[in-house]
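K.L.:
Just to be clear, the model below is a prediction. Sequence and coordinates:
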Amino acid sequence: MKPNIIIDHMVAKDGYLHLHIQGVLENCHRKDKIRILLLFTHDKENRRLPVEIKYRYKELPSLSCELEGEIVVDLPFVFYKEQEFLSCNMKLILEYGMDEIDNIPFAVDKNIDIEGIEVSQNNLVIIQKLFQRKVHKKEGFFYRIYQVISFIVCFLFLPFFLIDALLAIKGVITQYPKNSKEKGIKAILRHINYRTKRISGLSYSTRDLKTQFFTICYNLMKTKPIIDNRILFLSERLTNEKGNLLRIYHDLATIDDKLEYILWQKEKTVSQMSLKELYTVAKYIATSKVVVLDDFYPQLHALYVKKETTIIQLWHACGAFKTFGFTRMGKPGGVAQDSLNHRSYDLVFVSGENIRGVYSETFGIPIENVKALGVPRTDVFFDKEYEGQVKEKLINRYPNLRDKKVILFAPTFRGDGNRDAYYPVQKLNLNHLLESLPDDYVIIIKNHPFVKNKFVYDLKYSNRVVDTFTSTEDINDLLFVTDLLITDYSSVIFEAALRDIPMIFYTFDLEDYMENRDIYYDYSNFVPGPIVMDQEELIREILVARENNRDSRQFREYFLDALDGKSTKRITDYIYNNYFSKQVS
């Protein structure tokens, strides 16, 4: 492939860098997904930012790809904290399917001349002055005073905000937030809340007010010294003993009983926590040498955590599939460039070397902070004793699975999240499916936890269906008795690949889903199994699944090369040896 890229428009003003990129990729080997990223680097940090691009392939005279895109970079928030450096380099990265090409050549229009930005070979050199945060520094004592005073003023102006909101829902003026789906009273309240938050940085929501309280508690506590042997395990969800957090918690405890292990694992959001609980968590974070997470912990990212504390993220997912985090800037569910979400992670452990760049991008952290040491919860897939126990447990619980060909149907949800999640159950006619398959086929239904609607089927098929709707069966455990997985956009495919389970991808809404949700790769080149669009095609693929099973070895090697049954020990040793062994000894 030969990239021919040009930056034909560039403006730097008021802390923003506006770039427009266009070009052609000549001599392409195949049609695949194209992504362009900006890579900002200086001697202390680096950051990847995705460029929103459009592209199209042309087949004559040879396969090529025309592309164009643009991005407005909020320069003061490219790096997590303000740092001293002379200049920063900006290069381009090209992602072509699963291939990443660093430092691709590009030209800059000869008429572009910006003070503070020097064009060199395949590189923009940007002086440090353009990254300085001159405005909107949302931290410090005086900013807090401003917030309180402006919030009081907004409260006094509530009658005017109410009139403003009524005009908005009538269509006279713009309604905010612009993507809000609320109507009636809820729309009015959200509009007023939006206005107040835009002015003061505070809102009337319990979540925002309690987050502010949490931040104040932390800022008061962070003057306290770090307790050198304290490690905090922090989660707002309850995970079982096989989960990442508890595996590391228990394994570390076997190494050294002189460390102070604090496990704060409560199934409560910040709005559900009491003020005492918020104060306690803030105190633990401020005084812990290491804080270990297993998922997004929202209120943590309202803080600038002091440098003596190390934040470690044991991200719950394997591989890289659906886009999230900073990859989705400017899209539904995406974060703003000045967001602190995920930015405080000092270490993130992932399932493979090839996806370190994806997590660097999506969390907005340097790639050196992402290490392919594995995912602890996957160790069970290499434990023969555990496999035998799980199989026996499940077959005793569901005797109709014994000596059968077991299909696990595990789709993901549709909708924006927990509140409106659903699956179009009419797309899977269980009666027709089971009637079309031999009698020795049994299907396990495992819906996403967000989905509340149930599949229906005739009573005569009850001995051939295991519906886990009312149970809490771990989907990973179900894989031990699965002969064939049917899914769509679920990340369970990574765990299934570890078991080398044949897969079929039933994606009747592929085009719509990709447009609204998107993934990191071209779906058809990415998935390790056939893609089907209707139920008749699904039935045909089920009947030949074993004979036509695709080898998932290449898929495993790309996404899961750090998974070998020793992830827990590797991560435990890394944490202990790098942060506690010298101190304890």
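P.N.:
That came in fine, so what should we check first? Note that the structure is predicted; figures quoted are calculated from it, not measured.

K.L.:
From now on I want contacts and neighbour counts done on CA atoms only, so please keep to that.
P.N.:
OK.

K.L.:
Could I get the full set of helices for the stretch 301-450 of the chain?
P.N.:
Assigned by DSSP state H, counting those that start in this stretch, the helices in the stretch 301-450 of the chain fall at 356-363, 384-397, 430-436.

K.L.:
which secondary structure elements does the last one contact?
P.N.:
By that I understand helix 430-436. Judged by 3 or more Cα pairs under 8 Å, 6 or more residues apart in numbering; DSSP states H and E, helix 430-436 is in contact with helix 535-543.

K.L.:
The structure to be compared is supplied as follows:
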Amino acid sequence: VHLQTHHGTPLKTMGLDQRAYPAVARGVDFDALLTRVARWDYSLSSNPHSTRVWQHAYPGDYVPLDLGYPRNDVYHRAGAADVRAARARLGIPPDRRALLYAPTHRDGEKAWTPRPDLATLARQLGDDTVLLVRGHYVHDGPAAPLPDRVLDVSAHPSVEELALASDALITDYSSLMFDYAHLDRPVVCYADDWETYVATRGVYFDLTAGPPGHVARDQRELTEILRSGAWCDRESAALRDRFRRRFCTFDDGRAAERVVRRVFLGEPAEALPPVLPLASRTVAPAPAQAYG
């Protein structure tokens, strides 16, 4: 049995859809890609958007499974002790705000240099904030050493644990924003090169029109959002709620159970536990709650 679990929810173009973007397409063997897709028996999805994208980006005879991503179960099953333990392993004191900065990569970029000036950002945010910097897996980490109060967690084995330990996520166009949304914690999008990214990489929807939180177009805006409290204000919560309703469809903490029962035990779809409504789901407590 070949079960394709995928890697997050797609914002940027994937599979055959990359053919329209030369900067990406020249590095892809599309015949080999279709050969691999032909091996798939099942394709998992976390939301209807992903299901639609997978079917036209990776055409094949596989069965689509709208059962959620097992990797996201932890966001619904972890408790306060797990959050405290994750922060302790990273050395984050209970009274510090931990911001996880996790951008995606840029095609053709051989070494990764964080787009915001992290030294200036850390200084402006003050001693009560720790920046956790997670480079994309295609790179080994930042090209240059990071300043004080900025912790390089690129080599950390679990991005899920980093998410549990953090108070908020800062990202650009990484699919981590979709997974992180399951925690119902603040997200800030740093979209300083949005137009260039759209033109060269291609995207499936306008993130700036439907973001999971406030959007900063330059470092000044990013700093203001993080210093003023806007990162966790009422507007941020409203944006996150709309985003979660659109993309957190099938994940409720029981995705692994559904997948095992459907794929490996052969149970019919109607025998599987129904997905809980968004309002009825339990999520891991935020750090402030975990220490409360």
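P.N.:
Received it, and whenever you're ready, just let me know what you need. In this text, all values refer to a predicted model and were calculated from it rather than measured experimentally.

K.L.:
quick one on the thing from earlier: of the helices of the stretch 301-450 of structure 1, which stretch is the most buried?
P.N.:
helix 356-363 (a mean of 22; mean count of other Cα atoms under 10 Å).

K.L.:
compared with structure 2, how much does that helix deviate?
P.N.:
Following the fit onto structure 2, the mean deviation recorded for helix 356-363 of structure 1 is 1.1 Å by mean Cα distance after the TM-score superposition for structure 1.

K.L.:
Relative to structure 2, which residues correspond to that helix?
P.N.:
The aligned range for helix 356-363 of structure 1 in structure 2 is 51-58, by TM-score structural alignment.

K.L.:
One more: stretch 147-160 of structure 1?
P.N.:
With TM-score structural alignment applied, stretch 147-160 of structure 1 matches no range in structure 2.

K.L.:
and that stretch, how far out from the chain's middle?
P.N.:
Distance of stretch 147-160 of structure 1 from its chain centroid, counting by Cα atoms, centre = their mean, to the nearest Å, is 36 Å.

K.L.:
Nearest to the middle of structure 2, which residue? Look it up for me.
P.N.:
L176 (0.9 Å; Cα atoms, centre = their mean).

K.L.:
Give me the distance between the residue nearest to Y62 of structure 2 when sequence neighbours are not counted and W194 of structure 2.
P.N.:
In space, and not counting its chain neighbours, Y62 of structure 2 is closest to D41: 4.6 Å by Cα to Cα, 6 or more residues apart in numbering. Using Cα to Cα, to the nearest Å, D41 of structure 2 is found at 36 Å from W194 of structure 2.

K.L.:
and what of Y180 of structure 2?
P.N.:
21 Å.

K.L.:
So for these two, which residue has more residues nearby?
P.N.:
Per other Cα atoms under 10 Å, whichever of Y180 of structure 2 and W194 has more neighbours is Y180, with 23 against 15.

K.L.:
Alignment lookup: that one to structure 1.
P.N.:
Match for Y180 of structure 2 (TM-score structural alignment): A496.

K.L.:
Give me the neighbour count for the closest residue to its match other than its chain neighbours.
P.N.:
With sequence-adjacent residues excluded and distances taken as Cα to Cα, 6+ apart, A496 of structure 1 is closest to L479, at 6.7 Å. Applying other Cα under 10 Å, we find 24 other residues in the vicinity of L479 of structure 1.

K.L.:
and L479 of structure 1, which of the three is it?
P.N.:
Secondary structure, DSSP: H, G, I helix; E, B strand; the rest coil: L479 of structure 1 is helix.

K.L.:
Then V188 of structure 2?
P.N.:
strand.

K.L.:
quick revisit: in CSV: the helices of the stretch 301-450 of structure 1, plus distance to Q212 of structure 1.
P.N.:
What follows is the helices of the stretch 301-450 of structure 1, written out as CSV (distance: least, Cα to Cα, whole Å):
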stretch, distance to Q212 of structure 1
helix 356-363, 23
helix 384-397, 45
helix 430-436, 50
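
K.L.:
Test my guess that D95 of structure 2 contacts D128.
P.N.:
Yes. Using Cα atoms under 8 Å, D95 of structure 2 is in contact with D128, at 7.3 Å.

K.L.:
residues touching the counterpart of I539 of structure 1 in structure 2, list them.
P.N.:
In structure 2, the residue matched to I539 of structure 1 (TM-score structural alignment) is T223. Listed by Cα atoms under 8 Å, 6 or more residues apart in numbering, the contact partners of T223 of structure 2 are L121, Q124, L125.

K.L.:
Could you do E435 of structure 1 as well?
P.N.:
Applying Cα under 8 Å, 6+ apart, no residues qualify as near E435 of structure 1.

K.L.:
Just the closest of the contacts of T223 of structure 2 to H2 of structure 2, please.
P.N.:
L121 (44.8 Å; Cα to Cα).

K.L.:
Quick check: the gap between that closest one and R134 of structure 2.
P.N.:
For L121 of structure 2, the distance to R134 of structure 2 - Cα to Cα - is 16 Å.
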